[in-house]
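1. give me the fold of what follows.
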Amino acid sequence: MTVDLQWCAAYLRSCNARCWILQGRQLHQLLLKAGFFGSIFATNCLLQMYTRCGSGLSDVYLLFEEMPHRNCFSWNTLIDACINSGDSASSLQLFHRMPRKNEYSWNAIITGLVRLGDLENAWRLFEEMPMKDAIALNSVLHGLFRSGKAQVAFSVYKRLNSALDGYSSLCLDAFVLATAMSACAEYRALHLGKQIHNQIVINQVELDAVLGSALVDMYGKCDDLNNACKVLDVMTNPDEFSLSALITGFVRCGRHVEARRIFDSRFDPGTALWNSMITGYASYGHLEEALNLFERMMRKGVNPDSSTLATILNSCASLGALTNVVQMHASVLKFGILDDIIVGSALLDSYSKAGDWDNACKIFGDFKVHDTVLLNLMIKVYSNHGRIAEARQVFDQIQGKSVITWNSMIVGYNQNGFATEALELFTEMHSLDIGIDEAPWNSMLMGFASNGMGAEVIRLFEAMKNAGVPPNEVTFIAVLSACCHCGLVEEGLRWFHCMKDEFDLLVDVSAYNSLMAAFCRGGELDEAHKRFQEMRTLQRLEPNAGSYAVFIRAYCEAKDLNSAMRVIEHMKMHDQTPNVFTYNAIIKLLCEKKKADEAYQLLDEMIERGAKPDTWSYNAILALHCKIQEVNKALRLLSRMDRDSCLPDRHTYNMLLKMLIGIGRFDRVIEVWESMEKRGFFPSASSYAVMVHGLCRKKGKIEEACRYFEMMVDEGIPPYPSTCEVLRRELQRLGMGRRIEVLVDKMKRSTSCSIQELSNAMDASQIVEGHT
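-> Okay, here's the model as predicted:
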């Protein structure tokens, strides 16, 4: 049988995956029988086939050792195979065994070793290389810069660039120049970057897209925007990466108008250019502009990538705008990027910061892959949602926990009032000796302080000093906050002086705020005012919004509305904006004094001044409307919450439902109940309790009460024992024993063990006489 060697060679070259190994072996046998094994061409094709099909180095070595003749191609093929398998030692041994090396041999071993991180041997071989070329040099420079050895790389470049070594022509290669220029940009080496640019001009090196973009990027990152623009002007057809680099440079210098002018000059910008402008706006706090530009991008039909969506989601998270987050969620699903861990994490974070904990938890449940960053974020989300058990489950599943992971769980326990559990976890962490810095100590101190455990704070602070962990400013803020919460004025004053006298730490505005809060809590407002003046005049510290908030909260607790409003006016004069908690304190006081109009004015002012109202802001006003039974105003306020992108919570709905049932507006009750699901809110046991308790008190509404009770059981929500008792007593009073039996039977058949156990509370036959 005649065998066509050229056909066999072509077929062997097409075998480039593991699935082709069987056909490759068959061809190997065919070539052996045909007597072609003595052909170096045939054996090289076989050798290449075995390396490409990934059959393992054993087959490749076996064939290589059996080859009667070898050339540079044979050796280079085996060296490439060793490098691709990560075996740098074997590739070096083979290289040294080679009887004759060509240019490809040197480049293959040097670039391969760089890729495997063996820079020492790569550099040694580069020095031994008889005829150095740009490929090897570029690879070595890349490796040095990537491994953080920038100064070594710059020294290599400068030495080879000098005429003394005779290799200056290598440094004029476009790829080598682009690599060096990118490093100058990364390390802000403007002086060297200019020298390289001069060489490009003097030697008339062609400014292609890669090199031009690297030059623009270097000047942009080094804030030399005039030269960046000059480079762009001489480029024949600047690509998007060059324009993106210049836009980023202008944005970083705060010159957004010029950045936008460059962006708008492009007739049909691609995704990279849109991303540069959107990221520029978002990174420097111009979040509304970023969102508007994204909407324009969508209208233009330009598809966003994961970078675009992650940037916009982070902007939504900063704004806390739920409507925008929901819209972005739809975009993420539309473009199929939810599986991207960065986009998914940003979406989860956005929902959590917008207060929609349920959707944040649902997003987490949809992830197929969880990295440590995402799991740490989820501990925070569950903790903020009050679901501390789920937070602990996530914590327990993380392997190789970092200090950040431990700290996240400790903070979660503390903010939910589980100070004992936080201390147990902190003690366990301490026993593992994982290199605890001041962060977990500060978290514990802050946790004890926020839970009013002043004595524990002082004891833990002493333990921290004994453990040799130096306290910082945050540590003392925690100690001072504890003194504030517990009214330990003298103790707080002692630690305040200790902070600067004993530890030589900077006494900043936050420290003064904590001290003033301690004085206010102790009823010493005059002393707090003295400290306020001392901070401004003696220490030359400008009070911040928190400084004024200390006095506003004190006046609100004393029900002194006029004084609280005076402080608000002082804040306006000094261009300070109260935070949402400060505004809420005044709104609550206004509502307690039945000043609804003034409360609404303050709500409008919050929005105008960028202090986004939260649910409690609206609930305080709603409580007043419900108290004096102003139905229309209460419902209008609920609609306003929708317009202001504020999600109602269970307190919102429970207040409304209780009022509407109380005055017999059952039509409105149904409207409000049905609107819950549309807003993404699902009623809990407390909302069902409001319905059942309220309807039981209304004549002729017992069947409706039973219906809502059954809905709760069907949803698997365990009712409160008191709800079972109220409904059972009313049914007994009305002589509806059969209805009780139906409800008991439904509860016993529930898949929830808790509901099954509660069936006894509903079953009249199980109630001991005298306790009904």
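2. use CA for all of it now, contacts and neighbours both
-> OK.
3. who touches stretch 231-247?
-> With contacts defined as CA atoms under 8 Å, 6 or more residues apart in numbering, stretch 231-247 is touched by 207-209, 212-217, 220, 225, 228-229, 259-260, 262-263, 269-270, 272-273, 276-277, 280.
4. now do the same end-to-end measure for it.
-> End-to-end distance for stretch 231-247: 14 Å, by CA to CA, to the nearest Å.
5. quick one: buried residues of it?
-> Going by neighbour count (16 or more other CA atoms under 10 Å), the buried part of stretch 231-247 is 231-232, 235, 238-247.
6. which of these fall in helices?
-> Among these, the residues falling in helices (DSSP state H) are Val231, Leu232, Glu240, Phe241, Ser242, Leu243, Ser244, Ala245, Leu246, Ile247.
7. hang on, the earlier thing: between the buried residues of stretch 231-247, which is nearest Asp87?
-> Phe241 (36.4 Å; CA to CA).
8. thinking again about what came up before, okay if I get the ones in helices among the buried residues of stretch 231-247 as a markdown table plus distance to Ile200?
-> Below are these laid out as a markdown table (distance: CA to CA, whole Å):
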| residue | distance to Ile200 |
| --- | --- |
| Val231 | 12 |
| Leu232 | 15 |
| Glu240 | 22 |
| Phe241 | 20 |
| Ser242 | 17 |
| Leu243 | 20 |
| Ser244 | 22 |
| Ala245 | 19 |
| Leu246 | 20 |
| Ile247 | 23 |
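9. next, the structure of the following sequence, for comparison with the previous one:
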Amino acid sequence: MGLFASPSFASTFISDGAFESHASTGRNLLQTKKACPVNFEFLNYTIITSQCKGPQYPPSSCCGAFKEFACPYTDVLNDLTNDCASIMFSYINLYGKYPPGLFANECREGKEGLACPALPPSELADEKNGTASSIGCSCEELENCFDIINHYYQMASSLAMSPLPMDRNLLLTTSTTTPATIISLRMCHSFQEVKQLHTQFVVSGLLGHHPLCARRLLEAYVTMSQIYYAVSIFERIPSPDVFVYNTMIRGLTMGTFPHDSLLLYKEFLLGYLKPDNYTYTFVLKACSRLKALSEGQQVHCQIIKAGIVPDTHIHSSLIHTYANSGSIDDAERILGEFSEENTLAKNAMISGYLSEGHVDKARTVFDNMAGKDAASWSALMTGYTKNGMHAEALVLFQEMMVSNIQPNEAALVSLLSACGQLGTLHQGRWIHAYIDKTGVLMSTKLTTALIDMYAKCGSIECGSELFQKMARRDIVTWGVMISAFAIYGHARKCFQLFEEMLAGGIRPNKVIFVTILSACSHAGCVEEGRLYFSQMEHDFGIKPSMEHYGCMVDLLGRAGLLAEAEELILSMPEKPNSVIWGSLLSACRTHNDLKRGTWAFENLIELEPTSGDRYKLAGLMFANAGEKEEVIKIRKMIQEKEMETTCGSSFIEVEGSVHEFTVRDTVHVKAREIHGMMKGVNNVLETANDFS
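-> Below is the predicted model of the structure:
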């Protein structure tokens, strides 16, 4: 069921009734302020964030960067009849996470960074081109702007941290200012802070009276990836406009609800609203994630019929949609529409090729690019990792370092994933140190990737330490940490984390329950497994999938409860897959249950008739039971058919180098030394047995 299909959903949130009938005097209290003529939401803030970094925040760098960014807009920033100043600084803080009042405190007369150049950067650029700019930038103008912003920061920061309901007069200030608490939404660093402000908005009545409040609250929840809360706000906004729809569609698309994003887009069109470039970009991304070729083609047709001139974002989203849906030819055709170098479109094509496994084509596009950016390297690196080419991803990272390109978050996440898959703890630690040294923002996603890497490389203590230090954890973080303890057999720790997650207001998803049930299976916790399997559907409305049934069959089989495992298989709403039959066959071999084992084997070879591993497992079961005739039959079947067998392999890191070992491998560079060592170990063991 989709997010927008449940009428009972929204009743559990604290904003209930916030938009129900209010006195007519309240709705227009703060609507007289002019809209800001500059769209600060989509400006490039890397001018500031790349130069003004914590924890030192050097005043000279910070103020210089701020002036370079703000000088072109001094006229509107110092106009108190609009809210440009508060909007601009809200976005600066959103992207940079700066301490309250940083710029206002540092950029003053007599302090570093205030001295203005004769001409601002924008004017200097115009002068070089032979034109003059009318924009001025004086120290006095900037200082005035600092005074305005400092007021907002001090007021918003104090109110954001207040645990008690606030005075209504503080919230509904005047008709010419935006309430500080609304501005402070963009300064919130945690989900808890947003919820606290949400509560204050409801208690004070601001949520129902100020037209900007619900919009900014919706935006905050989307930014925090708290989609359920975002939906509760969205459903109570009367007559949502294009911005509100775009925000909600973006949240659903970038979260785990791309299907709901398309449903909401349909509602958007039925409301006779006109989509803009942002709408089309977000909807196409949803189509791409769903591999929804038909829907993507329909959106493409709508863009053409509407006479929209696609920008680079729409073009790249179209390429993603077609490529991810398997229509590589259409993606290539769209890429061919560009007559000049377009990095964004080529990055999309690289990702598209890699999503279909065309690694060589992706590398060709990458190698032929004139202007590779961090996203180009990241796209190829991520594609290598997703295609199992983990060693190649690490080699590409070294090339990236030589090219003096700083990896973005996506690249670092892919690299850490590669380290985890290869078990290269040394390389993973080096990347962690690089992140700390270069001041890369430790986002939830990046920290989660570090935790996952440490867990897979055998250093669960380091992963757990990072987890405990995190200020904000999302559902993926909890899943990774629970999975880590499950892998190492710490089932009780998994159960403890699950309860902590519920107490923190995080609802478990299907993946969490797969992890929990897997932990129960490895630890032999039958009763707990039954309980979680029941809770999943009854308490959280999650219908068991094939993976959940597989975990339960494995759990019951390991415990020797083969009759219960058989009963569970027969109760499944769909036919069991090979994993489930394989788990039952393995359990029957362990517990010498030939009847059920034969039943499992017969069903298994129908699904995988050429899997030699399955025949070998059945042969071992019959051999353990002394059924020599059946063993002979199995061997004959293996000889008559062309069987596919999976060779076991493992990785080990020695002195910073990763070595792969495969069954019957004779081409390893140190194969002779390895076999000699193994022979020596066998001799020692045989000698020890002679004396025992």
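10. overlay them and tell me the TM-score.
-> Overlay of the two chains. TM-score (TM-score structural alignment, normalised by the length of structure 2): 0.55; 481 aligned residues with a CA RMSD of 5.4 Å.
11. of the contacts of stretch 231-247 of structure 1, keep whichever come out buried.
-> Among the contacts of stretch 231-247 of structure 1, those classed as buried by 16+ other CA under 10 Å are 207-209, 212-217, 220, 225, 228, 259-260, 262-263, 269, 272-273, 276-277, 280.
12. out of the residues you listed, which are inside helices?
-> When DSSP H defines the helices, the subset of these inside them is 209, 212-217, 220, 225, 228, 259-260, 262-263, 272-273, 276-277, 280.
13. skipping adjacent residues, who's closest to Tyr353 of structure 2 in space?
-> With sequence-adjacent residues excluded and distances taken as CA to CA, 6 or more residues apart in numbering, Tyr353 of structure 2 is closest to Ala362, at 5.5 Å.
14. what does that neighbour align to in structure 1?
-> By TM-score structural alignment, Ala362 of structure 2 lines up with Ala259 in structure 1.
15. mind checking how far the nearest residue to Asp217 of structure 1 once chain neighbours are set aside is from Asn275 of structure 1?
-> Distance criterion CA to CA, 6+ apart; nearest residue to Asp217 of structure 1, sequence neighbours excluded, is Ala245 at 4.7 Å. Between Ala245 of structure 1 and Asn275 of structure 1 the computed distance is 11 Å (CA to CA).
16. again, but for Tyr351 of structure 1
-> 22 Å.
17. what segments of the stretch 551-692 of structure 2 are helices?
-> Taking DSSP state H, counting those that start in this stretch, the helices of the stretch 551-692 of structure 2 run over residues 562-570, 578-590, 594-607, 612-624, 628-640, 671-691.
18. buried deepest among these, which one?
-> Scoring the helices of the stretch 551-692 of structure 2 by mean neighbour count under mean count of other CA atoms under 10 Å gives helix 578-590 as the most buried, with a mean of 23.
19. name the element Asn105 of structure 2 belongs to?
-> Using DSSP states H and E, Asn105 of structure 2 falls within helix 102-106.
20. following that helix, which helix or strand comes up?
-> Per DSSP H and E, the first helix or strand lying C-terminal to helix 102-106 of structure 2 is helix 121-128.
21. packing partners for the following helix or strand past that following helix?
-> Using DSSP H and E, the helix or strand that follows helix 121-128 of structure 2 in sequence is helix 139-160. Other elements packing on helix 139-160 of structure 2 under the criterion 3 or more CA pairs under 8 Å, 6 or more residues apart in numbering; DSSP states H and E are helix 74-77, helix 84-96, helix 102-106, helix 180-184, helix 191-204.
22. list the buried residues in helix 139-160 of structure 2.
-> By 16+ other CA under 10 Å, the buried positions in helix 139-160 of structure 2 come out as 139, 142-143, 145-150, 152-153, 155-157, 159-160.
23. could you do stretch 519-531 of structure 2 as well?
-> Across stretch 519-531 of structure 2, burial judged by 16+ other CA under 10 Å covers Ala519, Cys520, Ser521, His522, Ala523, Gly524, Cys525, Val526, Glu528, Gly529.
24. what residues does the fifth one make contact with?
-> Residues in contact with Ala523 of structure 2, defined by CA under 8 Å, 6+ apart, are Gly489, His490, Ala491.
25. what's the answer for the last one, then?
-> By CA under 8 Å, 6+ apart, the residues touching Gly529 of structure 2 are Ile516, Leu517, Cys520, Ser521, Met552, Leu555.
26. map it onto structure 1.
-> The alignment partner of Gly529 of structure 2 in structure 1, by TM-score structural alignment, is Phe426.
27. Asp436 of structure 2 now?
-> Using TM-score structural alignment as the criterion, the counterpart of Asp436 of structure 2 in structure 1 is Leu333.
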